[in-house]
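*Asks:* sequence plus the predicted model coming up.
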Amino acid sequence: MLVSKIHRARVTGTDLNYIGSITIDETLMQAAGILAWELVQVADITNGARLETYVIPGDAGTGTVQINGAAAHLVQPGDLVIIMAFAWLDAMELERHHPKVILVDEQNRVVDVRDGHPL
């Protein structure tokens, strides 16, 4: 089940030689409830690519969204992406679950937080 997503974040950089992961501004991680080392799916709005990787925190307030390692072949700086976190939920959790949607501006600053409502 989708737990949270950061919607239309702009990729600020790539590092092909890094050992893997996506680096995300810690402020964005906290807003979305995404933890360090958590598995996320990244959908590139610009080119349609999808990938899975794990998260490492970037400096808070910088707007960093950097794709690292082999995934850097799939995404370019300036691309718009959706970063999605998922979790297994039991039946009781499903009854009250609403995914958190984090909307950001062009500098990847939080502009709105929605609780399960369609965009």
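*Replies:* Received, thanks.
*Asks:* hey, let's count contacts and neighbours off CA atoms from now on
*Replies:* Noted.
*Asks:* sec struct for Leu28, please.
*Replies:* At Leu28, secondary structure determined by DSSP: H, G, I helix; E, B strand; the rest coil is helix.
*Asks:* comparison target, given below:
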Amino acid sequence: MKRIMHKSKIHRAVVTEANLDYVGSITIDQDLLEAADILPNEKVQVVNNNNGQRLETYVIAGERGSGVICLNGAAARKAEIGDEVIIISYSCFDDKKAKQLNPKIVMVNDNNELM
């Protein structure tokens, strides 16, 4: 049996941009992606702590060290600049691995810098 499990997350990041004139996705600082083991084009869930909105999209790598968290396209309607979000990555694991899984949790400060 395979289980879909929480693999990693970027916890309490702050939205820095919302770009409606884009095809879609979320742009995330490359440093944060690496710390959370999230790859460009990987599917993620974005949970907005300010308004309760949830969405699924794919990741675009942003400029390293920029702190960028930018919702693009239709996703830009789900958050405002300054909103706090949790970005969650999931993966499929067999039963044995799922029971041993320790998800990576990346904590950031108000400037989306690693803590």
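*Replies:* Looks like it arrived, so ask away. Every value quoted in this text rests on a predicted model; they were computed, and no experiment measured them.
*Asks:* now the TM-score, please.
*Replies:* The TM-score (TM-score structural alignment, normalised by the length of structure 2) is 0.95; 111 aligned residues with a Cα RMSD of 0.6 Å.
*Asks:* now the counterpart of Ile67 of structure 1 in structure 2: how far from Glu17 of structure 2?
*Replies:* Under the alignment by TM-score structural alignment, Ile67 of structure 1 pairs with Leu71 in structure 2. Using Cα to Cα, to the nearest Å, Leu71 of structure 2 is found at 6 Å from Glu17 of structure 2.
*Asks:* tell me which of the two has more neighbours.
*Replies:* Ranked by neighbour count (other Cα atoms under 10 Å), Leu71 of structure 2 and Glu17 place Leu71 first, with 28 against 19.
*Asks:* can you tell me the element the more buried one falls in?
*Replies:* strand 69-72 (DSSP states H and E).
*Asks:* ok, which stretches of structure 2 are strands?
*Replies:* Secondary structure of structure 2 by DSSP state E: the strands cover 2-14, 17-19, 25-29, 43-48, 54-62, 69-72, 84-94, 104-107.
*Asks:* stretch 98-108 of structure 1 corresponds to what range in structure 2?
*Replies:* Using TM-score structural alignment, stretch 98-108 of structure 1 pairs with 102-112 in structure 2.
*Asks:* all set, thanks.
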